[in-house]
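Peer 1: Attaching a predicted model along with its sequence, questions to come.
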Amino acid sequence: MINGNDDILTPLGPLDPRETAGYRLLARIGEGGMGTVYLSRTRGGQPVAFKVIRREYGQDPDFRRRFEQEVRAARRVQGYHLVPVVDHDTTGPLPWIASEFVPGLSLADALTEHGPLPPAAVHQLVGCTARALGAIHAAEVVHRDLKPANILLGSTGPYVIDFGIARAADTTQLTRSGGVVGTPQYMSPEQALGEPVTAAADVFSLGLIAAVAATGRHPYGEGGATTLAVRIANTERAAPDLGGYPEPLRSLLERTLTADPAQRITTAELAELCERAAGRPLRAFDGWLPAPLMDRIARREAGAAHPPEPAQVPGATPTEPDAGAYRSAQPTETAPPRPSTPPPGPAHPPRPTAPPPAPPARSVRPALLAGGGVLAVALTALVTWALVRPDGGTAATGGSPSGGGRTAAAAPAAPQATATATATATSKQPTYTLLFEDKPFTLRGPASSTGTHVDLDAPKLFPGGKIGQVAGMELTYQAWGDADLRFLTPMGRSGGTTPEACRAGVDTDTLPVALPAKELKTGGTLAKGTVLCTVTSERNLAMLRITDVQPHSGGGLSPDLPDYVTTLTLWKIT
């Protein structure tokens, strides 16, 4: 969504909510097929993109159930080039999801406004996106709606958004007529035919994106979204003609756009192929895009730090329809001061002076980037579906393709020496600053029906936390429904007590999103001596070391759930 030239945000209108579930909404980011996206902040000041799901989805119980399952799975995803989900709720009239805010430019907008990217940038884009998909697939999530509008271009590389949400929509009343959700011209053949999809479907979509990003031409020719989808569905009998694409792009397309999912290249292999073709490390982002795009992104990052004032209409009172049932007030207890948080937007190194732009390149046809409306089209005897998601927005930026393609201005590739030096800087490992160490922290079995919520950043326990009041929390120990210990941020087991070992545990030994009562009673997973680690909602690294497991001493509804005596250590990640 482009407002003016570089504004990523627009003021709240008189009918926009001002607060939802304890999140104060600051500005409107955009609107898409799944809902409206707002800028908000966590209690610690971290900017988040807060998406309120459309009412027709929110009123469907099938959607709510699947949305809960898929978003919890998405919250397990950890890795580079991902915009992580930090909070969500499905219990109120309107479900919502909050993800980290990246004030970048969507690939869809970049291609429409600036034209195709240089070959090195395309391979770096595809390689980084492949690594992001690898992390998504490792958490047993399939994106299912990978397209240019769901890839953000930032000064520190590309970012994948909206993973795990398209699958939730597949079970709603809007698609029960045998349809699927997705963007037709970026579907895999199996998805277009309504067949089960695997991680290989995302690889096929990424191949299509690579072709369009590099040349502005879709491998299946010209035509509307439905026409291209019919051709994609027929890939087994009529493969696309890739002869017009230059090497090494053609080899990439041949290995991603095969009809048989089992024959497609893996994400790890694709990342390696792209790094060789790019001629620089994938994580060397100094000047990775043409100068006009880098400058555009820098201006958007700067502008996003200052949200616009809400629009005022005389006599109008801002309202939040149906929000009372699920707005969560912040706890009244006074918590210790929070550690300072970095300013909004990803940090990036100073950029060198850009060389003059190259001659304009052919603009991308807007038809390749814009998704269709709500359609119910009989494609062939083999494929019929209902399309319910227009390509009209993104979860984190609200970016939507706009018409009127402008020409590209491609900057020459950076010299190899510069790329090598930059790679050393950008591949630097994170540093950890100790905030506190071995603070006694006992998590007692829940004594109320709503359970105990845990904020590891404060740190603080909320023994009577309300159902759904989990903004800024990392754990909830609950006795209602299916009693369990629930992890609201990905929690892993660590083999050591250093911050590096702790972070490795989060990434490589992630626990399920919930441990049921039966598992807790047997003590198999959370035994004495277990070291648990998580990246908190404030993006700190927390380590809980279990020093004792005791019978519950506080009575309540689940007296047989254990108490966990722990020590808590917290590092700030920079």
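Peer 2: Everything's here; your move.
Peer 1: drop to CA atoms for contacts and neighbour counts, all remaining ones
Peer 2: Will do.
Peer 1: If you count contacts, what does the longest helix along the chain end up packed against?
Peer 2: When the chain is parsed with DSSP state H, its longest helix is helix 119-138. With contacts taken as 3 or more C-alpha pairs under 8 Å, 6 or more residues apart in numbering; DSSP states H and E, helix 119-138 sits against strand 157-160, helix 199-215, helix 267-278.
Peer 1: Give the buried residues for that helix.
Peer 2: Buried positions in helix 119-138, judged by neighbour count with 16 or more other C-alpha atoms under 10 Å: 119-137.
Peer 1: Second structure follows, compare the two:
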Amino acid sequence: MGGQQADRDESGVFQPLAADDPTTVAGYRLAARLGAGGMGKVYLSYTPGGRAVAIKLIRPEFGEDAEFRRRFAQEVRSAQRVQGLFTAPVIDADPDGAQPWLATAYVPGPSLADAVVAHGALPVETVLLLVAGMAEALHVIHGAGIVHRDLKPSNVLLAADGPRVIDFGIAHAADATSLTGSGVTIGTPSFMAPEQAAGRQVTAATDVFALGQVAAYASTGVPAFGEGTGHGVLYRIVHEEPDLSAVPERLTELVTRCLAKDPEARPSLSEIIGLCQAANAATVLRRPEDWLPVAVSAEITARAAAPAPPQTPPPPPTAPSVAPAGYAPTAPAAPSTPPPGYGPPPGTVAPSAPGAASVPTAPPAPAGAPSAFPYAPTQGPGSSAYAPTQGPASSAYAPTQGPGGPAYPPQQWSGRPAPTPYQPQPPRPAKKGGGRGLVVAVAAVLAFALAGGVTAYVVLKDKDGQSSSRADGRPSGKGSASTQGGGSTGGGSTPKTSQAPAPQAATFRDINLTAGYHLTLGDDEVRPQDGEDGNYELSYDTGGYLDAESSGGNLVLLDPGQEGTLEACRAETRFTQNIYVNKLSKGRQVCVTTGTGHLGLVTVKGFSPEDSPSTYLTLDLTVWRNAAPSTSTSTG
């Protein structure tokens, strides 16, 4: 599956977005339109890391068909397992959104159809390398249980290092909708197989027939069964032989065998690669950097210069991270009363944080302290250290005492012009008698430090005693530091997170959770039960997603390779209420937290096959009962 090469306008590769085009798709910001076809429109976008991707937005009419959505979701899951060198991988999709979409890696190259129309038939050596690469791609696609069904020149992209097969599986989903019979054409008659045109069973051999048609088209520039109305072409495919008179001799056996009417008579993919090697002048196929004609390679260069993604506004400038000499960075201010910028009068004592020892406040800054100055002088000339009262984006110093006058009340200071930046002055020469003043200042600092240390010791000793009491099993009391927060004012509440001890794990293996059913983790024997809406703990919704139904429950999708353990599920906070099944793959794990306090770990083991009459998810479930983290609040 994939699809960045829809029918494109001739005016250019990257079309600007039209008025009816979206600007984003599920968080992907669209940079240009790549084309449009029977299934929908294709846009250029970028991943957060800057990798170009092609977003195919499915037509709304298809999204209204429930059977299309079901098949499309199955094909997306299968396509995400296709990781071949000659395919464009599907990296993201949402088949259950309001308008289904999928994203594939962007391939900077023209389609085979565009290249032949613009530059004519390709050389034999190029066709051999093309067919061999396509055969490898089909081998991987068929290995994922997918039949392409719509292999044609516009679904083969020509990259610098080989072809890329795209749009595998989409035609199967489109077959499910009634729109295909009402003016919407999916598939190209010129490249269908006889059994496909006659409505018989489609198999991997159907793609081999299409591969032979693509080879004939690439080497001659015209379809093997001619052109004209769809009905006429389909009649010739079913009842007549192809016209291979213009096919080069070295390719005749390869094309003839692929175009056998009987699917059983067509060669296997490994035989096709062998035929390409036999037709090649060398003993083995080598893919040089210049495997394409020069004119086609030039188009790759043009497509590599994709439009840049839309720019977002630059972030606001941040404060310097390194303080100038003699300055220490200030800490962000916590909300307080009086308003920011006002501290207690000089010399008073204020708590620096709830539960911490009281410390002396800073003396007032000189008049003219800056309004947005992130650093405060650590040592004023001839005076004790300054402590900042506030962080960036507000006054580092607030004048609490005007020169020769009383403290400024907030209502008088509010609305005044911002003071001019403070410039530290050089040390003044010592005056007579200054030694005595210095001794007094030093003594005052030592006294404050001693008082603060004693206070801190008492507080910490008290808290340590309370912790010991709780460890002995006795209640800590209402006035304990753990419940009060240690503030001198008392009151308030402090959230407290606790975890239950690790219980024994109960494991239930190979659960087939059918869409429309749910699991209750508290049951002694966890088994699927009918119902998808209610106060259940985990359900597989028929909308195609796992749902945390219980009140207070949530899910977390663990990263690929992340080990699912009790500790990991307790620590994770990337909560969501539902996870679409198309986001899952074999081996992925999901943490489940229930509103009743249980923890669960879901390990995906598989999905229902395409021919199954029911849609289900096979999983292992590990349950730790009453092990979920809990948050309580104590009020003093």
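Peer 2: Done, it's in. Bear in mind that the values here come from a model prediction, so they are computed numbers and not experimental data.
Peer 1: Please state their TM-score.
Peer 2: Superposed pair, TM-score by TM-score structural alignment, normalised by the length of the first structure: 0.57. Supporting alignment: 366 aligned residues with a C-alpha RMSD of 3.7 Å.
Peer 1: quick revisit: matching residues in the second structure for whichever helix or strand comes after the longest helix of the first structure?
Peer 2: Next helix or strand after helix 119-138 of the first structure toward the C-terminus (DSSP states H and E): strand 151-154. Strand 151-154 of the first structure corresponds to residues 156-159 in the second structure, going by TM-score structural alignment.
Peer 1: again with stretch 202-209 of the first structure
Peer 2: Counting by TM-score structural alignment, stretch 202-209 of the first structure corresponds to 207-214 in the second structure.
Peer 1: compared with the first structure, how much does the matching stretch deviate?
Peer 2: Aligned to the first structure and superposed, stretch 207-214 of the second structure gives a mean residue distance of 0.6 Å (mean C-alpha distance after the TM-score superposition for the first structure).
Peer 1: Now do that stretch: distance to the chain's middle.
Peer 2: 37 Å (C-alpha atoms, centre = their mean, to the nearest Å).
Peer 1: Mind listing what's buried along it?
Peer 2: Quick answer for stretch 207-214 of the second structure (16+ other C-alpha under 10 Å): 207-214.
Peer 1: ok, those residues vs Ser111 of the second structure, which is closest?
Peer 2: Val214 (12.0 Å; C-alpha to C-alpha).
Peer 1: how near is that closest one to Ile146 of the second structure?
Peer 2: For Val214 of the second structure, the distance to Ile146 of the second structure (C-alpha to C-alpha, to the nearest Å) stands at 19 Å.
Peer 1: now do Thr615 of the second structure
Peer 2: Applying C-alpha to C-alpha to Thr615 of the second structure and Ile146 of the second structure gives a distance of 18 Å.
Peer 1: With neighbour numbers in mind, choose between these two.
Peer 2: Using other C-alpha atoms under 10 Å, the more surrounded residue of Thr615 of the second structure and Ile146 is Ile146, with 23 against 20.
Peer 1: What residues does the more buried one make contact with?
Peer 2: 75, 78-79, 168-169 (C-alpha atoms under 8 Å, 6 or more residues apart in numbering).
Peer 1: ditto for Thr566 of the first structure
Peer 2: Thr566 of the first structure touches 440-443, 544-548, counting by C-alpha under 8 Å, 6+ apart.
Peer 1: Are we agreed that it is in a helix?
Peer 2: No: remark: Thr566 of the first structure does not belong to a helix; assigned using DSSP: H, G, I helix; E, B strand; the rest coil, it is strand.
Peer 1: Read off where stretch 115-122 of the first structure ends up in the second structure.
Peer 2: The aligned range for stretch 115-122 of the first structure is 120-127, by TM-score structural alignment.
Peer 1: which residues sit against the matching stretch?
Peer 2: So stretch 120-127 of the second structure is contacted by 116, 215, 217-221, 248, 250-251, 280, 291-293 (C-alpha under 8 Å, 6+ apart).
Peer 1: repeat that for 7 Å
Peer 2: Contact partners of stretch 120-127 of the second structure, identified using C-alpha atoms under 7 Å, 6 or more residues apart in numbering, comprise 215, 218-221, 291-292.
Peer 1: now the end-to-end length of that stretch.
Peer 2: Note: stretch 120-127 of the second structure ends 13 Å apart using C-alpha to C-alpha.
Peer 1: if I've got this straight, Leu39 of the first structure is in a strand?
Peer 2: Yes: Leu39 of the first structure forms part of a strand when assessed by three-state DSSP.
Peer 1: can you count the residues close to it?
Peer 2: 27.
Peer 1: The second structure: which residue goes with that one?
Peer 2: So Leu39 of the first structure corresponds to Leu44, using TM-score structural alignment.
Peer 1: Could you check how far that match is from Leu57 of the second structure?
Peer 2: From Leu44 of the second structure to Leu57 of the second structure the distance is 11 Å (C-alpha to C-alpha).
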